[in-house]
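Undergrad: Sequence and predicted structure are below.
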Amino acid sequence: MKIKSTQDERIAKMLFASVYHHYVAKVVKKGRTKEELHRVIQWLTGFDDVTLQHQIDEKVTFEIFFDQANLNSNATLITGVICGYRVEEIKNQLTRKVRYLDKIVDELAKGKKIEKIMRRSE
């Protein structure tokens, strides 16, 4: 699926910290914890709590956030629709990574087990 390059650029320049607080609010509202959120973010990015907090404090963009991340090799197993787009069809690599993050946050908020969110290749 093709997403307009202006949208890709907007996503790249968006501050991770500005979205992170929405992620926390979303999962907590649905009965999950900030620690569970951190666990799935760590699975996706390789960031421990200290590194994640540093990303927030430094107000890095999504572009920098994912440049510094060590994306989990099983992230490509994340599929489905998020924000009206099929994740696996998004051409822009950064936008796809951001949507991977959006998707696992959605799954956490919807009550999916963490073990299922952290895809394992069988």
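TA: Good, I have the coordinates. Numbers count the residues shown, from 1 in each chain.
Undergrad: Could you use CA atoms for every contact and neighbour count after this?
TA: Will do.
Undergrad: residue nearest the centroid of the protein?
TA: Residue closest to the average C-alpha location in the chain (Cα atoms, centre = their mean): L101, at 1.4 Å.
Undergrad: Might one say that it is in contact with L44?
TA: Yes - the pair L101 / L44 is scored as a contact, 7.4 Å apart, by Cα atoms under 8 Å.
Undergrad: Enumerate the positions of stretch 8-20 that are buried.
TA: Residues of stretch 8-20 classed as buried under the neighbour-count rule (16 or more other Cα atoms under 10 Å) are 8, 11-12, 14-17.
Undergrad: my bad, stretch 52-64
TA: Quick answer for stretch 52-64 (16+ other Cα under 10 Å): 52, 55-56, 59-64.
Undergrad: List just the nearest of the residues you listed to L94.
TA: E63 (6.8 Å; Cα to Cα).
Undergrad: what about the closest one, helix or strand, and which?
TA: helix 62-68 (DSSP states H and E).
Undergrad: Report all helices and strands that that helix contacts.
TA: helix 5-13, helix 93-109 (3 or more Cα pairs under 8 Å, 6 or more residues apart in numbering; DSSP states H and E).
Undergrad: can you rerun that using 7 Å?
TA: helix 5-13 (3 or more Cα pairs under 7 Å, 6 or more residues apart in numbering; DSSP states H and E).
Undergrad: putting a second one here so we can go through both:
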Amino acid sequence: MPRKTIGEIEFGKVYPMYVQKVEKKGRTKVELDEVIAWLTGYDEAGLAGQIAKENDFATFFAEAPALNPAADQITGVICGYRVEEIEDPLTQKIRWLDKIVDELAKGKAMEKIKRG
């Protein structure tokens, strides 16, 4: 079976891993949803809808209500790549999401995660 590209991975399959990661470090699903909303513009219903529709990451970001204009301030290394240097726009968005989830799990203040 051919390996899926990062954009073909179902968001709803990864989301529970995000929840598990942040909860294991003492953060909450509510906080996770807050940082996802900050990045993508999804409200609770929109996020649940993306999971229910079993959309992949490409669709998740294509249908995002409003990508935060401050997202390009997300910097650092995730999965061995500097997020600010990733050239593929979809891969960069996915890695931005990974980075802010990682920051949340590491206890970073919400204001700093939201670049505010």
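TA: Done, it's in. Keep in mind that what you see is a predicted model, and the values were worked out from it rather than measured.
Undergrad: before we move on, the earlier item: what's the matching residue for the residue nearest to the centre of the first structure over in the second structure?
TA: Using TM-score structural alignment, the equivalent of L101 of the first structure in the second structure is L97.
Undergrad: Translate V19 of the second structure into the numbering of the first structure.
TA: In the first structure, V19 of the second structure lands on V24 (TM-score structural alignment).
Undergrad: how close does its match get to N70 of the first structure?
TA: Taking Cα to Cα, to the nearest Å as the measure, V24 of the first structure falls 22 Å from N70 of the first structure.
Undergrad: Just give the nearest non-adjacent residue to I74 of the second structure, would you?
TA: Leaving aside its sequence neighbours, I74 of the second structure sits nearest to W96 (Cα to Cα, 6 or more residues apart in numbering; 6.4 Å).
Undergrad: same thing with Y20 of the first structure?
TA: I56 (7.9 Å).
Undergrad: aligned partner of that neighbour in the second structure?
TA: Aligned partner of I56 of the first structure by TM-score structural alignment: I51.
Undergrad: In this structure its match contacts G12, no?
TA: Yes - using Cα atoms under 7 Å, I51 of the second structure is in contact with G12, at 4.4 Å.
Undergrad: show me the residues around K26 of the first structure that make contact.
TA: Applying Cα atoms under 7 Å, 6 or more residues apart in numbering to K26 of the first structure gives the contacts A109.
Undergrad: Wait, a helix at it?
TA: Yes - membership of K26 of the first structure in a helix is supported by DSSP: H, G, I helix; E, B strand; the rest coil.
Undergrad: Give me the mean distance between the helix or strand hosting the residue nearest to Y20 of the first structure and the second structure.
TA: According to DSSP H and E, I56 of the first structure maps onto helix 49-57. For helix 49-57 of the first structure, the mean deviation from the second structure after alignment is 0.4 Å (mean Cα distance after the TM-score superposition for the first structure).
Undergrad: What's the match for K91 of the first structure in the second structure?
TA: Checking TM-score structural alignment: K91 of the first structure goes with E87.
Undergrad: Can you verify its match is assigned to a strand?
TA: No - counting by three-state DSSP, E87 of the second structure falls outside a strand, being coil.
Undergrad: Pull the number of nearby residues for Q92 of the second structure.
TA: By the measure other Cα atoms under 10 Å, the count of residues near Q92 of the second structure is 18.
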